[in-house]
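Novice: I'll drop the sequence and a predicted model, then ask my questions.
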Amino acid sequence: MRRRLVIAFLAVVFVAVVLAGLGGYVLVNNANRRVAANADLATANTLITRVKNAEGNVKGVDCKTALPTLGCTRRLLNLIRLAGEVDGAVLILITANGSINGAILPAHLSVNDIHVDRLLAGNPVAGTVGSATFAAVPIENTLIANGQFSGELPVVLVTKTTAAPAGEAMYFLIASSISLALATIVAFWLASRISRPVTGAVKATSQIAKGDLATRVPIVPHEYPEFAILSSSINEMAAALERSRDLERQFFMSISHDLRTPLTSIRGYAEAIADGAASDSKAAALVIAGESRRLQRLVQDLLDLARLDANHFKVNIGNIDAAAMITSIGEAFKPMFDEAGLNLVVNGGEATPVLMRGDPDRVAQMIGNLVENAYKFAKSKVEISIATRNLYSQKESHLIVVSDDGPGISQEDLPFIFDRMFSSARHVARTGGSGLGLAIVSELANAMGGKVEARSPISSDGGTSIVLELPSS
């Protein structure tokens, strides 16, 4: 990965440097040629000024009074060009029809390049052709009168060949080499900094995939925030998987114990009856029946959870009188509580009907599970009550609260008590239920558009309240 990153960085830098260099080279070259063309134009104008201001005779010709004379003008131009050390200056004659007379244009120029029409109009022309620059300036001629040209127009033409900007090219090569060297160093540094956390994450996830859930990705200080978030997310995932595996082990141990205990009782009493060793066969049969019902409840709870997972669990939503329901459930559980010496208190059962939305059978199952859970941990009392509050903005909902005065739930365990594989470390005062009741309550509440939450402690002595919340009718 590091090698690919370095190559990618260097390729991008190389292309950028080359494009910038070529662009700069073209701009500099064009600028140089424009400057040279303007210099040619200035040179031509200087020559013309010298011709106009020339005094004296050139081989017997009075050039000041005979300036329009072509021979005088040409001789003066040659003398001034030599005196001024100006190379590439020639005198051309343009006829009225736009042809060149009396001189041959340089090989790299054509009549179209020097724009004869503009020269005939008395305008100077400057430009570039290939690697050469030129400037053409017409000399005032008395033959141009009233806008009509009736003879030959003398034009001073200055040409130069511009050399490629070698100094700039060398500068570009040096700057490019330095840039690529710096880019290589930065590329290796960036590639190392980017690839190191990614490589660490890959190694850690490979170990996690192999079952080593204790593996964690080290979070390096001053690391890029994105990589720190990635490492934290992987570590959180590994911690969740590790905890899930531990809960799964505890769950299977708990289920194994819950299955083994009634099976042991059933087998023991059945063998005693078969051997004729049971002193009270009827009592033994009642124990077997009770343990069988316990096994049936456990298996049914497991099936309910499986159906909820597979979305094969149907709920028939309707109106429920919560007050009447908690009264009925309280009466059903009262014998069990009386036998255990516990007080079961139902508050609000005799009030005006409290209507909520839900599946009547499943809501009764949920309340029963909550009461059974409270029964296992209560010291002396379990209380069932009804309350009302606004949930989901302005929508009213009803609460069914089941509280016990047991030891309470630790803050570490509180967020997880509705997980199906959670096994509490709290002391269980008495047995009852399958141990899956709270997980089933949570799944059913979600399926009916409600929710369930736990509050603990509820007093200085501990205690726990489980709150079932369902929409009102």
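Specialist: Structure received.
Novice: from now on I want contacts and neighbour counts done on CA atoms only, so please keep to that.
Specialist: Fine.
Novice: with adjacent residues omitted, what lies nearest to residue 379?
Specialist: Excluding the flanking residues, the one nearest residue 379 by Cα to Cα, 6 or more residues apart in numbering is residue 406, at 5.3 Å.
Novice: quick one: the helices in the chain?
Specialist: Under the criterion DSSP state H, the chain carries helices at the ranges 2-52, 70-83, 116-120, 166-209, 225-275, 281-309, 322-340, 360-377, 437-447.
Novice: got the angle between the second one and helix 2-52?
Specialist: The reference is to helix 70-83. 130 degrees (axes from the mean of the first three to the mean of the last three Cα atoms, to 10 degrees).
Novice: now do the buried residues in stretch 86-102.
Specialist: For stretch 86-102, burial by neighbour count (16 or more other Cα atoms under 10 Å) applies to 89-96, 98, 100.
Novice: let's bring in a second model and compare:
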Amino acid sequence: MSRWGIRGLLTAATVGVAVLALAFAAVLTSPLVRSSAERSARESLARDADLLARLPLAERLSERPDAVLTRPVVTRRGIAVGIVAASGEARGAALALSEAERQQALARVVSTSGELSGEPVLLEARPLPNGAAVVLASRRADVDATVDQQRRRLLLALGLGLLVALAAGALVARRLGRPLAGLAATARRLSAGERGVTAEVPPGGPREVAEVAEALRRLDLALAASEERQRRFLMSVSHELRTPLTSIRGYAEALLDGAVTPDEVPGVARTLVGESERMERYVADLLALARLEADDFTLAVGDVDLVRLLTDGQAAWADRVARAGLTLDVEAPPYPVRLRTDAGRVRQVLDVLTDNAVRVCPAGSRVVWSLTARPGGVRLEVRDSGPGLAEADAADAFEPGVLHDRYAGTGPGGEHRGGPGGGHGLGLAIAHGVVTRLGGTIRLGRAPEGGAAFEVELPVG
């Protein structure tokens, strides 16, 4: 874990970006500053040369050999003046021109550089009407001084920019760091088991911080609801296990005490077997539910004819359905409906939902298995004409033990549900887990027959 806090990271990131940006700007602007200063100096020198070439003084100077400069003359602005006579003879600043440049200067404008008395200079030469040329020279050292001055100003501006970036980074880090620290404290309280925790978010803060705070609030509510469901489920588990265990223990103690007559032994044995089978089914369902949540849960996927699967399942359920006084009908297309899925798991879902219907439906009721091919998959329905469920049950019908606790003994309309040997509230949770593992969805609705309808959507492939 990083030793840096969010404030330090944000400040360092802001300053780092600012330093890189300023360094990049300095690298780019340095040659531009020199180029701009040199261009400005040359343009100024060129204007002076143009002006001097138009003055009569320049012609008179070039026409008087005795007045030709014998050494460079420097003006108050640091500009040296020179003459190239019509004969090509150079005096003053013109001495910095090469022989070829002197000849060119007699005929046209010349802008070049050279050395005058061992010092680099900028040169501007202009031809005169009388065939001579006037030459002006400006020291490059003056350009360097201007560049240095502009660089100092640039560095000062960059330094001020860095200070502003540092202050801005610290301000942003403080504004973000404080609410994030509060969110982290809230998350730690949640992880420690505290519930009803509210994260304080300052008004006007970043939208993302408010979204994280809202997510933590919802997580708090979800954890509280989940823990409450878990508590109720564990209470239901303890109750469901206590009943058969109490019965088994009571009969076992009666056998040990000799309170059971020989004629009563077969009945006691049947009761012990029945209670142990009930407990075995319950433990098996608990293990099945746990396996569904395991990472190594596997599926045996293959090409399955769902019509054949329904037909075989109907035959397997025929005896139990008949003993319950019910009818089981299959509504499926007259042709094979194939799907790549796990046939055993699909049958498991059908068995769970059908078992639920058989237990709650009174004699004379009808149970329907329906198969419909749809774009991208299939829909399987298990419907019944029993007492059905309330609309509010759809929200938590697949939570372990919820409906079992809600309708313990009776259904929504007072109908008898379950009883000894009845359901224990895990079947729908198992069906939901299996369907989810198959990549599908399951939901509870109202059947046209008047009872409950469980609709399973399975995708292709």
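Specialist: Cool, the structure landed. Owing to the predicted nature of the structure, the values given are computational and were not obtained by experimental measurement.
Novice: what's the TM between chain one and chain two?
Specialist: For this chain pair, the superposition-based TM-score is 0.72 by TM-score structural alignment, normalised by the length of the second structure; 428 aligned residues with a Cα RMSD of 4.6 Å.
Novice: before we move on, back to that, most widely separated two among the buried residues of stretch 86-102 of the first structure?
Specialist: Greatest spatial distance among the buried residues of stretch 86-102 of the first structure (Cα to Cα): 89 and 96, at 22.5 Å.
Novice: and of the helices of the first structure, who's closest to residue 428 of the first structure?
Specialist: Closest approach to residue 428 of the first structure among those is made by helix 360-377 (5.5 Å; Cα to Cα).
Novice: average gap between stretch 14-21 of the first structure and the second structure?
Specialist: Relative to the second structure, and after both are superposed, stretch 14-21 of the first structure has an average distance of 5.0 Å to its aligned residues, where the measure is mean Cα distance after the TM-score superposition for the first structure.
Novice: what's next to that stretch, contact-wise?
Specialist: Outside stretch 14-21 of the first structure, the residues within contact range by Cα atoms under 8 Å, 6 or more residues apart in numbering are 172, 176, 179-180.
Novice: what do we get in the first structure for residue 243 of the second structure?
Specialist: Using TM-score structural alignment, the partner of residue 243 of the second structure in the first structure is residue 261.
Novice: now the residue sitting furthest away from the middle of the second structure: how far from residue 205 of the second structure?
Specialist: With distances taken from the mean C-alpha point of the second structure and given as Cα atoms, centre = their mean, the most distant residue is residue 66, at 87.5 Å. The gap separating residue 66 of the second structure from residue 205 of the second structure is 84 Å, by Cα to Cα, to the nearest Å.
Novice: same deal with residue 459 of the second structure?
Specialist: 44 Å.
Novice: name the residue in those two with the higher neighbour count.
Specialist: Taking residue 459 of the second structure and residue 205 together and counting by other Cα atoms under 10 Å, residue 459 has the greater number of neighbours (17 against 12).
Novice: so what's that one closest to, chain neighbours aside?
Specialist: Of all residues apart from its sequence neighbours, residue 377 sits closest to residue 459 of the second structure (Cα to Cα, 6+ apart), at 4.1 Å.
Novice: got a list of what that neighbour touches?
Specialist: Shown in contact with residue 377 of the second structure (Cα under 8 Å, 6+ apart): 339, 457-460.
Novice: I figured residue 113 of the second structure was touching residue 125, is that so?
Specialist: No. In terms of Cα atoms under 8 Å, residue 113 of the second structure does not count as a neighbour of residue 125; the distance is 10.8 Å.
Novice: of these two, which one has the most company?
Specialist: Set residue 113 of the second structure next to residue 125 and count neighbours by other Cα under 10 Å: residue 125 wins out with 33 against 17.
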